[in-house]
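In: structural data only, the sequence is not supplied:
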């Protein structure tokens, strides 16, 4: 069964992001999910004080919200969750899991909310209802029979701080540090690079920085699809005259033009806000070269300014004129400080940083022709970006997964920090680093202990509070969990949300290993691929969603999460639960923990009855981060996580912020250099969030009715002998003796640099080898993979 059977169409989209298209899309999704009255009522409270936090992206909940504090994708996420459709026992009685394996991701989730706890019955190959107590006892019995090293406990980015804290505590009391999570697959490169560069594991920006900045460098993040509410902050900045310099692979409409659906003037007149003042399309994998070019221009301009007082420039005293040097001196003078003595912030560099000279020497040594070839930008473009940067006193660096999901993702983030440090653009109003996170609490779950790295968890404190000895061995990241599943070392997988099988690389091999698991347990709101492919013993446990009223022993409960700007926010569900049989996530974790561990010092039942007690426990564990947690839970705008780097205090080995020089400009692939190899990046459409597919429309790219697309440069299409609209196969071009292929993709000409192509995630995940990741962060390189395009092999009789 698939909704993609209809005839697809492609045509250029000439409109803006937002506007009537977004308004129409919101109406359409509420009608399709049969919530035309319930949906708008709930949306009026989304991201509002005392309301619920959006279940999709992690952008902040402002202290002074807009009348409607949701975006098109946020409305889709809400309607998708409060749908009137139900995947109940009657549904599962009609379908075997073998049959459901043939369904598309969209159609599995479109069946609606799960209503009852389910256990796989091997005889009928169906999910059948099971009482909660029985499910917990059987799961506990299975877990007790396994070595904790063999068990992986995964967390998606939606679980609240309260649930995540309970989950990591259960895992460690059970004896496992195998706590892979969705952060491993998205911003782990930030979590590794930022501590090395500035001593903070997250970005330092806050919302007020957007009000005080003079310039924003917007790098490798598609705001129109991934975090549309951020467009309000960008629009306000543009209206104040702020320059937005964008470096991105594709021409994304959200970074070009925006019509605010909440502005009557813009909606009625069609007046658009131009977002990017400068837009530079960088080659796939060319970010380090592009940023090095900007840094080189700044450093050499500063050098020229210093030397100009003693040098004979422009033919003085009869000496031959050096045009290049003269041009650099003129450029330096045009961008220098008011006293014309410097381009860089030497006081900041001297007082607050280490490693500058090594980095500056590397920047000087890179040839302009080399930087141009790798980045895809001209020298003039890189110098233009440098000039805009230098003429601004407070500059923000905003970036996303287009930088982190790379073989050199950690070094990409180092380069963002290097650029910021050159002019002291960290730790002052309007000048900070903003790492735009994906899922709504993916950052927060790490803050409360969801980590495979024992050095990042307060193990001694947990031992003191709960009277047990936590495991001290290093657990498995997501990539390592996949390896363990493939080779049989992992025997059980417990999933707290998400669609793990669709999110990870090497999909075909992963599904083969997944079927060999002894136990698979999934806590979820809707049906997905990770549920219909299963272990030998399988349970599907439905939970209440964040939007739903969570009534416990002491009354309605609130939960909390951390936003992209490291602020903590409270959230209260408002909707009636989809089924009386649903339990909350904390109740499910407590049920499994009690059945597995027996008697402990943890008051599981009391925590389930009153989530404020969980927050008190979090505060006892992290007293500095969560001081007065319950008192500040619903503070307007949230309350900030302490970050010393915001105050120019550097918690690094050097005691300073570090310039860290990348090893090279571009990754070294284990493949021969061939002209038919393109560099593939995966994309999300504006009709999806992560692995959740709301529909088959990508309005901003002109795609309707399909996701089987490969975007290519027109010159590459002609050079390789193809035609627009032709159906082709895409094959991984890394020589690892394992053919990985995705078939039946339609070529769409698109504004993408030559030598690059793009296709949708997760449909092209089977192309990515598990070993294709950043060596330090182990983040899969979903944004850079060498591939070849070919025509399908003819059938034997064709």
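Out: It's in. Predicted, not measured: the structure shown is a model, and the values here were computed from it.
In: C-alpha only now, for contacts and for neighbours.
Out: Fine.
In: burial measure for residue 607, as a count.
Out: 21 (other CA atoms under 10 Å).
In: these two touch, right, it and residue 616?
Out: No. Residue 607 lies out of contact with residue 616 (CA atoms under 8 Å); the separation is 9.9 Å.
In: now what about stretch 329-342, what contacts it?
Out: Defining contact as CA atoms under 8 Å, 6 or more residues apart in numbering, one finds that stretch 329-342 is touched by 301, 302, 304, 305, 306, 308, 343, 387, 390, 391.
In: same check, this time on stretch 512-525
Out: Outside stretch 512-525, the residues touching it (CA under 8 Å, 6+ apart) are 81, 113-114, 142, 485-488, 490-498, 531, 533-545, 585.
In: among these, which ones are in strands?
Out: Using DSSP state E, 113-114, 492-496, 537-542 are the members of the contacts of stretch 512-525 that sit in strands.
In: circling back to that earlier point, select only the buried ones of the contacts of stretch 512-525 in ChimeraX?
Out: Buried residues among these (16 or more other CA atoms under 10 Å), as a ChimeraX selection:
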select :81,113,114,485,486,488,490,491,492,493,494,495,496,497,498,531,533,534,535,536,537,538,539,540,541,542,543,544,545,585
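In: let's bring in a second one:
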């Protein structure tokens, strides 16, 4: 890690949005040498017949604003359409060993990759090769490997068309290891929601925010991870909707928002209060906070029943549509308030305040993010949110239901069209019929299992469709050692990142077109599609000039690898698909006829078309045939006990970041400028340890596995965070996360509550 410029740490007093956002946008455009293509793309961004943002997966409205983008959307667009270029000359000037020491920001800031490259071990440099040489070399190597020992990873940016082709290539080859960025972040949702409701995704749609009367939010930083959602929340507040937030840190987006498209707010520097209640739970304390609300509701219902008064809970819904309610109700009755208060970190009065909103709501939406899913007992935390909804019938009702907020723009869509390591989720019967081959039916490796295979040396290769897998995963040192021993690593990418700098026996960089760039193929300009957090499908057309004439599209690269690796299959027309993406959409429709009927005709429908969700209609595709209540296994999701010198580390993204991509060193909302080498601490904890503001400390793993994991050189920053919790930046602090510290059942790395100790200066 490295500092960047002058370090300034001062509390930020502004709102989310507003002039701070405008200044940030004005700063990044010249830094990235943005031209007219960038401005034209922003004009069209997230609009019908326009380009879909490569940042978050928030909905693209039927009737868009004049500017339908946020600060982070501008950064993502400028980052992709940058005027900076990373040419073969760059790699002649820098060895891979040298580049390993560069910060994440500086690697990507070198610009867009312009030529296909292959690693040359003799010089320790990447050298330019032709596409034919790259595909031929990759195919020859892959044909020597066991496909069941190779990982085909996908980040959440690739289109539905690319994702379908990629998953089909893997299965035709015999590979069933198809993890993706959902495994990193939201697999807890995919598993838990499916177990409890039969559906792995949100049951709500965008219009439900116009019909709800309460919004409860857990573990989601709206101002950083989905800023366009603030317009929706602002409209809800204008209607009088109560918004109750549970999050360890006070994040500015949940507090107040100045709408950059509102002239009055901009002129007066006024803002809209978003949260009507803000509860700073301990890391992992959401289970107990929700248990307290459930306890209040169940006991109020018991009292009403005894008094012959109207029920508080929706017993008709519970009886007709659910199982195991009595177990959860009794667990809540038996719960001790001292335990609830201790594990949640909240007072009983605070929980009672939240319960009052819950009990009067007739249509409640539950929003949550990785602050729920990335814990050892993240599944239990999610189940508690669903318990809360089910008790009063808040699923399958207008204005009510669970609304997990996704990160990458198409991470949900990739799973829809076959990127999955689970055979029961893959359309194997249809693939067998359409393409006349036998798909692998064994379970493949997910993210954690892929990491185990890389560390142990079992993995024989890694193909990376976008992303920065090595940087995003836990157990960093062992992963780097194993990654560098892979027989082959293939990276389809737009920019250089850390994953590319630990080359195995053979390594290739395959530069691709960005989504916002013009994609010309045999039949003319092409469009692609993706799916948002609400299961709506949208078309996207890029018009910007490609960064290099040597770039290929992602579908073309996938097809090139497939043709070089596989025996010809007359049922799989790779070349025709590359020439006309509409034919890929026809193939998707043939594979998933219920979800993608008339796909090509509907892809540019304003607001997107909905693929459907049985749970939204109270059709429960669960083992029991009903929605299922679940009793939690623990009162705190962290999965480890409190100890005198043990802290729960919460890994965080900054305001100047999207996942592993660091746009800059200005975490405006937290007031941390010029550095990412910090540890945010509660004032009382700082005093108790005899530290002071600005001290330089280290963090070491306090996992009980005997492995030493250390990060030194972190600046102490006093911060409004619960006692016993500390915050620091992802991905730099991933070094401290053990591989086996992951969510049970879903295997999501548990980066929101990591057991660590603080190493005080000598």
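Out: The structure has been received and is ready for your questions. Note that the structure is predicted; figures quoted are calculated from it, not measured.
In: where does the TM-score land?
Out: The pair, once superposed, lands on a TM-score of 0.99 when counted by TM-score structural alignment, normalised by the length of the second structure; 761 aligned residues with a CA RMSD of 1.1 Å.
In: what lines up with residue 434 of the first structure in the second structure?
Out: In the second structure, the residue paired with residue 434 of the first structure according to TM-score structural alignment is residue 403.
In: show me the contacts for that match.
Out: So residue 403 of the second structure contacts 201, 202, 203, 204, 365, 366, 367, 368, 533, 534 (CA under 8 Å, 6+ apart).
In: so the third one sits right up against residue 399, yeah?
Out: No. Residue 203 of the second structure sits out of contact with residue 399 when judged by CA under 8 Å, with a separation of 10.2 Å.
In: when the two are compared, which one has more neighbours?
Out: Counted by other CA under 10 Å, residue 203 of the second structure and residue 399 do not tie: residue 203 has more neighbours, with 28 against 23.
In: list the contacts of residue 634 of the first structure.
Out: Neighbours of residue 634 of the first structure in contact, by CA under 8 Å, 6+ apart: 49, 50, 569, 570, 571.
In: what's the counterpart of it in the second structure?
Out: Using TM-score structural alignment, residue 634 of the first structure pairs with residue 604 in the second structure.
In: quick one: the longest helix anywhere in the second structure to the first structure mean distance?
Out: Using DSSP state H, we find that the single longest helix of the second structure is helix 286-306. Following the fit onto the first structure, the mean deviation recorded for helix 286-306 of the second structure is 0.7 Å by mean CA distance after the TM-score superposition for the first structure.
In: got the buried residues for that helix?
Out: 286-302.
In: show me what secondary structure element comes after it.
Out: The helix or strand immediately downstream of helix 286-306 of the second structure is helix 315-321, counting by DSSP states H and E.
In: which part of the first structure matches that following helix?
Out: Taking TM-score structural alignment, helix 315-321 of the second structure hits residues 346-352 over in the first structure.
In: buried sites along the matching stretch?
Out: Neighbour-count burial for stretch 346-352 of the first structure [16+ other CA under 10 Å]: 349, 352.
In: before we move on, what about stretch 318-335 of the second structure?
Out: Neighbour count says stretch 318-335 of the second structure has 318, 321, 322, 323, 325, 328, 329, 331, 332, 333, 335 buried, by 16+ other CA under 10 Å.
In: which ones among those residues lie within strands?
Out: Per DSSP E, those map to strands at 322, 323.
In: can I get the buried residues of stretch 318-335 of the second structure in a markdown table including distance to residue 728 of the second structure?
Out: Below are those laid out as a markdown table (distance: CA to CA, whole Å):
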| residue | distance to residue 728 of the second structure |
| --- | --- |
| 318 | 42 |
| 321 | 43 |
| 322 | 41 |
| 323 | 41 |
| 325 | 39 |
| 328 | 35 |
| 329 | 37 |
| 331 | 35 |
| 332 | 34 |
| 333 | 37 |
| 335 | 33 |
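In: for the buried residues of stretch 318-335 of the second structure, which one is nearest residue 64 of the second structure?
Out: Taking CA to CA as the measure, residue 64 of the second structure sits nearest to residue 321 out of those, at 37.0 Å.
In: I'd say the closest one and residue 626 touch.
Out: Yes. Using CA under 8 Å, residue 321 of the second structure is in contact with residue 626, at 5.3 Å.
In: tell me which element the equivalent of residue 684 of the second structure over in the first structure falls in.
Out: Here residue 684 of the second structure is matched to residue 715 in the first structure, going by TM-score structural alignment. Residue 715 of the first structure is part of helix 714-719, with elements assigned from DSSP H and E.
In: what's the first helix or strand after that helix?
Out: Trace forward from helix 714-719 of the first structure with DSSP H and E and the next one is strand 727-732.
In: what span of the second structure lines up against that following strand?
Out: The aligned range for strand 727-732 of the first structure is 696-701, by TM-score structural alignment.
In: what's the mean distance for that stretch versus the first structure?
Out: Mean deviation for stretch 696-701 of the second structure: 0.5 Å (mean CA distance after the TM-score superposition for the first structure).
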